[in-house]
Structure formats: C-alpha cells, structure tokens
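Undergrad: mind looking at a prediction? Sequence and model below.
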Amino acid sequence: MRVWMGPKYNDTNMYNQLLSESLEGIGLEVNDVKRKQFGKLKRGDVLHVHWIHPLYQKNNMLLFMIRSLIMVLVFAFLRLKGVVLIWTIHNLYPHQHKFPALERLTRKTVIALCTKCITASEFIKKQVVKEFGVKPDKIAVIPHGHYQGVYGHQGKNYREIYGIPEDGYVYLFIGAIKPYKGVQQLVESFNRIKSANTYLVVAGKPSKEMEEVLSRYQGQQNIVMDLRFIPDEEVADIISMCDSFVLPFQEITTSGSAILALSFKKPIVIPKTPFVDEYFTPEIASIYDPSKGELLEDAMKKVQKVDPDQVEPVYEHILARLDWKNIAMQLSEIYQNRPAPSISRALDKG
C-alpha cells in the first residue's frame, strides 16, 4: 500500500514525521506529497491530508473561491480514480479565516469527498458532526501520539544559561507564540504570584503582534523571554530545566504542546476543555475552568504540589495509550477501509 502524506514533514512540528515513520515501521510506503504530484496517485493509493487551508485560503474572496473549487475538483477526481482520501481534522477551522461561510462550505465539501476523517479526540469528532452535519461513522478517533525519545539532550544547562538557581521553581511556556495562546495572560498572572524563588521562562518565536506585546516584559524580575525559534536540538534541555508547563490557551482542540509536556512527564497548568479531560488526569494537570471564575494564578500555585515520583505510574499508563505503533496499526485498518479497533479515552483506566 502506498500512502501519500500531506505533508510527511513539518518544519515546526514533529507530528507528521513521527506518524509517517510509524506507518513505515509496520511496512507501509509513505511518500511526501506536493500539489504537483497529485496526478501520480493511482487506484488503491492513500492520500492522507492534514492542514488543507493553505490549498485554498486567500484574502481575496474571488481567489479564495477559485482555489477552493480547484482543490475540491482535484479531490473529486482522485476519488473517482479510486484513491482513498483521508483527512485528519486537527482544528474545526483555521485559527485565522476571513470568510467564515466559505470556510464552512469548503470544509464540509471536502469531508463529503473523504473516504474517512480522523480526529484526535471524541470531543473534536462531536464538534465536526454538529458543525458540518456529518454522520458519526464517517469519523474515526485516533489519539495524538507522544513525543517520548524524539528530542535528544545536548547536555546544556539552561538554568545556568538563563540565570536561574537550581532550587528555583520554573514555569515554562515553549512553542510558537500567538495571541490565542494566552502568553500575555500567563506573564501577568505570574507577576501576581511570583516569589523570590519562582521563575517564568517563555521560549518561542512570537508573531509580529505578540513580539510588540511581550517586549514590555523584557527584563522584568524572574521572567526570562527567549523570543526566538527554538531548534529541535534545544527542546529537551530547555524542558528538562523546568518544573511545570503552563499553557493558558484561549482556544484549544488538540495541543501538541500539551502532549510534549506529557511526553517529558512534566505537570501542566491548562484550562479545562474536553480535550484536556480526555488526555489528562488531575494527578498530572492543574486544570482550571475560566467559565466558573477559576484563575490561572491559583492553578499555577496548585501545580507546585505535584510530586513527580508519586505520579510516575499515571504517566506510564497514559503514554502507553499514545504509542505510535498502536496508532499506525489503527490507521492501517482505516486506510484499508476496515473499522479501526475501538478507541476509548486515552486515560481510560480499564
């Protein structure tokens, strides 16, 4: 079976590479597909796409419509040709979209053309069913795999580099910094609760608007702003120096950053969402509910009480559920249009 992964590699996320390698590990051929290669696909091949909005989005409405139509026609032609079309829906809609009605129509049409769609949680599946009027059996739920063993250590001491004492408690935000990720709220919350021995590290490349916002916090006491793209080879050492992750996202469906924290067995502070409920337990996550008036800063205080030794078995159980080989086997069944094994909550204790 030939799988054409769109994309096989992603410059800002290891997810696609890990997924592709896991499929290759069970004997499937996985190719990186570009738009100009769609014509090479043959009957029985699998086209597995992820983020489709770059194929059609434009700020000009007419161009948006033309590109959407071209994409839909190409997908329809491939389906008529006998190609299996799979779409992993990571987000209900792109984080930025100018024409909501056209976005909905385009995505609904693509779903209709797909052989099968995939989501990483039951909640996202329910959202897709409700928003686009999809039959539930059109969508399979396959969890997001872990990042254990992916990022190697270089042996750098980032506490020393950042000027943080070994006995200091370190909160970390790592990843691309965009408005919806709540980093400004995180900094302000930290400033309200910080003590002489608590530190906040924000490591990642900000968008242009966030670069201006965060510049005002540069040089503040006990706050480290490492505002740049963090290369893969530095990720493990930076994460190793922290005590907990803080991810106060204002929008969240599936979070690779949250899975990264889980993979390094770091407790996490995160707002309550159905995704969080499916992937995390209170033993390893300080979960707060803004809709009930619960505060980020209270959750940040609470996470300091997590004992890493006591929660080790919880991490092991969850990570076993997110094993890439299991995910590859489930995907292989879907590619062959067979029902994947029933997938319960990632945290199911059964």
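TA: That came through, no problem. Numbering: from 1, shown residues only.

Undergrad: C-alpha from now on. contacts and neighbour counts both.
TA: OK.

Undergrad: and the next helix or strand past the helix or strand where residue 186 lies?
TA: Using DSSP states H and E, the element containing residue 186 is helix 183-193. Scanning forward in sequence from helix 183-193 by DSSP H and E, the next helix or strand is strand 198-203.

Undergrad: what about that next one, distance to the chain center?
TA: 21 Å (C-alpha atoms, centre = their mean, to the nearest Å).

Undergrad: so which residues of the stretch 151-300 of the chain form helices?
TA: Along the stretch 151-300 of the chain, counting by DSSP state H, counting those that start in this stretch, helices occupy 158-162, 183-193, 208-215, 232-240, 256-263, 274-279, 296-303.

Undergrad: among these, which is nearest residue 221?
TA: Closest to residue 221 of the helices of the stretch 151-300 of the chain, according to C-alpha to C-alpha: helix 183-193, at 8.8 Å.

Undergrad: another structure for you, compare them:
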Amino acid sequence: MPERSAAVDAHPAAEGGAAVAAALRILQSFPTPRPTTNPYLVMLAQALRAEPDLEVLNFSWKTALLGRYDVFHVHWPEIMVTGGTLPKRTVRQALFLLLLARLRLTRTPIVRTLHNIGLPDGLNRVERVLLKLFERRTALVITLNTLTPVPPTVPSATILHGHYRDWYGKYPQSGAVPGRFGYTGLIRRYKGVEALAAAFLDTAGLEPGLSLLIGGSPSSDGLTEGLRELGGRDGRMVLDLRFLPDADFVTAISSSELVVFPYVFMHNSGGVLAALSLGRPALVPDNEVNRQLAAEVGPGWIHFFTGAPTAEVLLEALRAVRAAGLPEAPDLSARNWDHAAADHRAAYRRAVDSLGGRPAR
C-alpha cells in the first residue's frame, strides 16, 4: 500500500506574493437530496457550500454532460451503470460512456470516495468493464480511514467521516430503556440482523428486563419474513420494519442502552457514528478499523465481539457498558464537518492541479 498523502491546498500565487484561491465548481454524484438520501451526502454538501471558494452542484445527466464544473466527485459509481430494468441499465451505461468521454476531453478530474472495499456483488461483466474504465480515469481517491486499501498508482487523502450531532440534534431523544439492545438502519443480509435476533432469543431466562428493538427496512422479502418469524417467538423483541424518518430513528437509537451492529463484515459504518453522536455505546465486530475508532472516541463507548454475536456476548457487553461509567459524550472532535470540508477542498485542488489546473467548463 502506498504512503498516504495528506490533502494539501494549492493556491496560485497572486501579485505581491499573496495566495489566491480561484473558486471551484464541484459536481457531486448524487441528485438533489430526498428524505431517504444518506445523511452523510447531505451533510457533506452543506459543509462544502459553506466554504467561500467552492460551489456544489447536484447530479443530473444533463448537468454532467453539458454543465460547467471543475471536479466530478463520485461516491458509489456502480449506481450510474446499474438499474432495475434492462432498458434503464442500457441508457445509463450509454450516458456513462459519454460522460467518461466528456471528462477525458475536458480534462476534468474524477475524485472518488471509497466508502467500501471492492465493488458490490451481483455486477455483470459489462458493468464491471465500465467501472474499470472509471477507475482508470480517477485522479484522486478519498478514504474514510487510514486502513482502506487504495489503488497503487492513484493519489489519495484520508478524510474522516463527520459526526451526526447537528443532523440529529434537532430531534428530542428518548431516555435509554434499561436492558434494551437496539439495531436501527437498513437491514441487509451482510449486516447479520437475523443472527442478532437469534442470539437475543437465547437470552431468555438469563437476565430479567431485557428487550431488543430492530428498526429499519429489510432489503428483501426473505429477510422480512425471517425476522418476523424470529420476533414472533419472543414478546421481548420489538420489530419496526420500515424506513425510519429521522425523528423515529433518533427515538429508536436513544432508547437503547446498547446499540448492536452484528455485521458479518464492517469497514466503514455511518450507523456506529450515528449511535455515538446520540450518546449511545456500540457493540461492533472486532477489527482494526473499529479499534482505531474506539481509541479515538474514548474508553467505554465501543465494545467488541468476534465471529457471530451470542447471548453471552450480548450480556457481557451490557455489563461492560454499565461498569464503564461513561462520560456525557464520546470525543468526536476529529469529525467536525468544517474539518472535513477544508480537507475536501484541498483534495479537489490537488486533483485539479494534477490535470493542469484548468478552469471550469
């Protein structure tokens, strides 16, 4: 893995030696936000718009192909080449090729945030070929932690995922229900929520006053049916299987004494940061990324399991939380959005400079 380079701002020299930053127009790869848009994307755009020398555009194919911008910042490129139907995929893929051609002709750099390790499962050969072409055109990658592997020939910058304190702070919090474990967020197979429900069933009779709240929208009918079957076995389990609006999300997280993330694999998780932002400790898979986060936020806030969660793991973590004597809030000072915005601005300028520092077109 190559040595990481920090994002360093580059400003053209002005008359008399002063540094002047020309404004940059940044096209983000997500459209105008909707209620279901990932809050990370919305908070990032808000923070960038607060920078005096940045202008942020939301994505549309018309803007991407005909608009004027200096940098194209992409988060999940697979969204641009996939679709629910063959006609939709075909149109997107044709537009994607036109966009790559436009970016190459205008020498507009692509900046990509690596939210995940590798591409998602289920992509076909054409989609993978298109994404390989995209990777070759990428001028700079942004990682959310120092352990994300990066392409060996592409410059990179690590910019920490910002916190959610401001985002969720406008909603009233619930007091933690003693003995309540919680999982809230999108429910996908790799997140292990069924394994959490099964482990919780095994706590029956081991300790009084326990409960489990699972909130979020399952990604398949099979997951929904499996969770409802497990929940029907134990009245201590509460299921709210729908997309939770922010106010309900805050209530669900803040009512939990311990928020559990029973993932089979975890690398970056906005959900963990959301729980911490709401002042709730988290139980997560034991890996180096999560160990770094635990050292950052302070003792007692992050607890670990290996393999799959079990009844014993849940009870042991709950006892550890109660024994920790947590301060009022974890330390999230490194994740202020003004820091993230400044680091993104510097990364954008590096990308522009790498292709000659051309003006918006």
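TA: It's in. Note that the coordinates shown come from a computational prediction; the quantities given were computed from them, not determined experimentally.

Undergrad: before we move on, back to that, who wins for proximity to residue 249 of structure 1 among the helices of the stretch 151-300 of structure 1?
TA: helix 183-193 (8.0 Å).

Undergrad: who touches that closest one?
TA: Identification of contacts with helix 183-193 of structure 1 by C-alpha atoms under 8 Å, 6 or more residues apart in numbering yields 173, 177, 200, 213-214, 217, 246-249, 296-297, 301.

Undergrad: how far apart are that helix and its match in structure 2?
TA: Taken over the aligned residues, the distance from helix 183-193 of structure 1 to structure 2 averages 0.8 Å (mean C-alpha distance after the TM-score superposition for structure 1).

Undergrad: how about residue 352 of structure 2: what's its closest non-neighbour residue?
TA: Leaving aside its chain neighbours, residue 352 of structure 2 sits nearest to residue 109 (6.2 Å; criterion: C-alpha to C-alpha, 6 or more residues apart in numbering).

Undergrad: how about the one you found, what's its match in structure 1?
TA: Using TM-score structural alignment, the equivalent of residue 109 of structure 2 in structure 1 is residue 84.

Undergrad: so its match makes contact with residue 332?
TA: No. Between residue 84 of structure 1 and residue 332 there is no contact under C-alpha atoms under 8 Å: 11.9 Å.

Undergrad: more neighbours, the two?
TA: More crowded of residue 84 of structure 1 and residue 332, by other C-alpha atoms under 10 Å: residue 84, with 26 against 20.

Undergrad: the nearest residue to residue 296 of structure 2 once chain neighbours are set aside: neighbouring residues, count only.
TA: Spatially, and ignoring its direct neighbours in sequence, residue 296 of structure 2 is nearest to residue 331 (7.0 Å; C-alpha to C-alpha, 6+ apart). By the criterion of other C-alpha under 10 Å, residue 331 of structure 2 has 17 neighbours.

Undergrad: you'd agree residue 331 of structure 2 is up against residue 297?
TA: Yes. Using C-alpha under 8 Å, residue 331 of structure 2 is in contact with residue 297, at 4.4 Å.

Undergrad: helix, strand or coil for the counterpart of residue 115 of structure 1 in structure 2?
TA: Superposed on structure 2 with TM-score structural alignment, residue 115 of structure 1 falls opposite residue 139. The assignment at residue 139 of structure 2 comes out as strand when based on DSSP: H, G, I helix; E, B strand; the rest coil.

Undergrad: distance check, the counterpart of residue 221 of structure 1 in structure 2 against residue 25 of structure 2.
TA: Counting by TM-score structural alignment, residue 221 of structure 1 lines up with residue 235 in structure 2. Distance, residue 235 of structure 2 to residue 25 of structure 2, using C-alpha to C-alpha, to the nearest Å: 54 Å.
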